[in-house]
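> okay, structure incoming, though there's no sequence with it:
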């Protein structure tokens, strides 16, 4: 897994021609499908990106993010499933205007931590959650200035995250709302 993370970091930061580097952070509203009585859970994400122009209207934006996902239940007791990932989205962006863009692309996520939290106790859940998750992201963004912007994205999980699942697939779903800062423009 360390080699995959290193490869992702090289891919994001190794490009060196007309690209723009930046940072992004924001809030996640995540859920896991097909979990009994589960509800959305708030988390956060933060990371770095490189924006590479492909043409006047199209950009490629690979990212490396720390992503806090999961779900919660208001059933008996306060139960949370906290899933922490290193995510590598690769977004293809279409610039509808100089400031507004639409984006879509795959997200490759590598599980770092999985914990069940209930009534103040915590239990490791990595034995029950797969180490890799694939999602498809759709989003939009607006650059207020050449340095600052905001974005919104939904990432729909494609893979079943549960090991040895005999029922319906458990998939991550996450809405992301965040801010971006670009260097050097």
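Cool, got the structure. Because the structure is predicted, anything quoted here is derived from the model rather than measured.
> when you work out contacts or count neighbours from here on, use the C-alpha atoms and nothing else.
OK.
> in the chain, which spans are strands?
Using DSSP state E, the strands of the chain run over 20-32, 38-39, 41-53, 58-73, 79-95, 100-118, 121-124, 132-143, 148-157, 172-182.
> who does the last one touch, helix- and strand-wise?
Read that as strand 172-182. With contacts taken as 3 or more Cα pairs under 8 Å, 6 or more residues apart in numbering; DSSP states H and E, strand 172-182 sits against strand 20-32, strand 58-73, strand 148-157.
> which one is residue 107 nearest to, not counting chain neighbours?
In this structure, residue 107 finds its nearest non-sequential neighbour in residue 89, 3.9 Å apart by Cα to Cα, 6 or more residues apart in numbering.
> now do the contacts for residue 119.
By Cα atoms under 8 Å, 6 or more residues apart in numbering, the contact set of residue 119 is 77-79.
> alright, now check it against this:
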């Protein structure tokens, strides 16, 4: 995982060294939910988390650009199940370094659409329940793959550099290692983010 993070950082900083690139920061909210295959015991619902990080964008044609993000992202779900006749509720929080590589199509004025793969590298996985806390790290896959579909708007004429975008990222791989009572766990996240960037000049 460290090698992938270092490689992503190297790519990001090498991009910023060239004048045709723009760089910036992003921050916002994740609306995340996981699905368990063992629905006879467990039920889940969505929960709101935080995400934030940096990006580098390269415009290689009139309407097209490629963007690399490195984001610290919290994701997970609300969970409930029966135990000894009582209902236990809690929040599962998985923190990841997400690295999406996105192809963007830009229209006028300032609207764009984007899509591309995302790799999520797990940092921690914990559950906070009415009965106590639990560490799920050893039961959780270290890497999680998803695909991003998004759209955004750049407020260039009003506030240059500022923009907002929304991204839906359904999971392509399972979250668990196959040894939890919840069964197969999959997940998806809808994110709304503010971004501020600036073009690098020669």
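Perfect, thanks for sending it. It should be emphasised that the depicted structure is a prediction, and the values quoted were computed from it without experimental measurement.
> how close are the two chains, by TM-score?
Superposed pair, TM-score by TM-score structural alignment, normalised by the length of structure 1: 0.94. Supporting alignment: 185 aligned residues with a Cα RMSD of 1.8 Å.
> that older thread, and of the strands of structure 1, who's closest to residue 3 of structure 1?
strand 100-118 (11.7 Å; Cα to Cα).
> just put the strands of structure 1 in a markdown table and tack on distance to residue 8 of structure 1.
As requested, the strands of structure 1 are exported to a markdown table (distance: least, Cα to Cα, whole Å):
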| stretch | distance to residue 8 of structure 1 |
| --- | --- |
| strand 20-32 | 15 |
| strand 38-39 | 32 |
| strand 41-53 | 11 |
| strand 58-73 | 7 |
| strand 79-95 | 7 |
| strand 100-118 | 10 |
| strand 121-124 | 27 |
| strand 132-143 | 14 |
| strand 148-157 | 19 |
| strand 172-182 | 20 |
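> next up, the contacts around residue 71 of structure 2.
Residues in contact with residue 71 of structure 2 (Cα under 8 Å, 6+ apart) are 51-54, 97-99.
> list the contacts for the residue nearest to residue 107 of structure 1?
Counting by Cα under 8 Å, 6+ apart, residue 89 of structure 1 has contacts 62-64, 105-108, 137.
> quick one: map it onto structure 2.
Following TM-score structural alignment, the counterpart assigned to residue 89 of structure 1 within structure 2 is residue 100.
> could you do residue 134 of structure 1 as well?
Counting by TM-score structural alignment, residue 134 of structure 1 lines up with residue 145 in structure 2.
> do I have it right that that match meets residue 171?
Yes. Taking Cα atoms under 8 Å as the definition, residue 145 of structure 2 is a contact partner of residue 171 at 6.0 Å.
> contacts only, for residue 68 of structure 2.
Under the criterion of Cα under 8 Å, 6+ apart, the neighbours of residue 68 of structure 2 are 12, 55-57, 99-102.
> let's see it at 6 Å
For residue 68 of structure 2, the contacting residues are 55-56, 101, by Cα atoms under 6 Å, 6 or more residues apart in numbering.
> can you count the residues close to the match of residue 134 of structure 1?
The tally of other residues near residue 145 of structure 2 (other Cα atoms under 10 Å) stands at 19.
> what's the burial count for the nearest residue to it once chain neighbours are set aside?
Distances taken as Cα to Cα, 6+ apart place residue 119 nearest to residue 145 of structure 2, at 4.9 Å, with adjacent residues excluded. Other residues lying near residue 119 of structure 2 total 18 when counted by other Cα under 10 Å.
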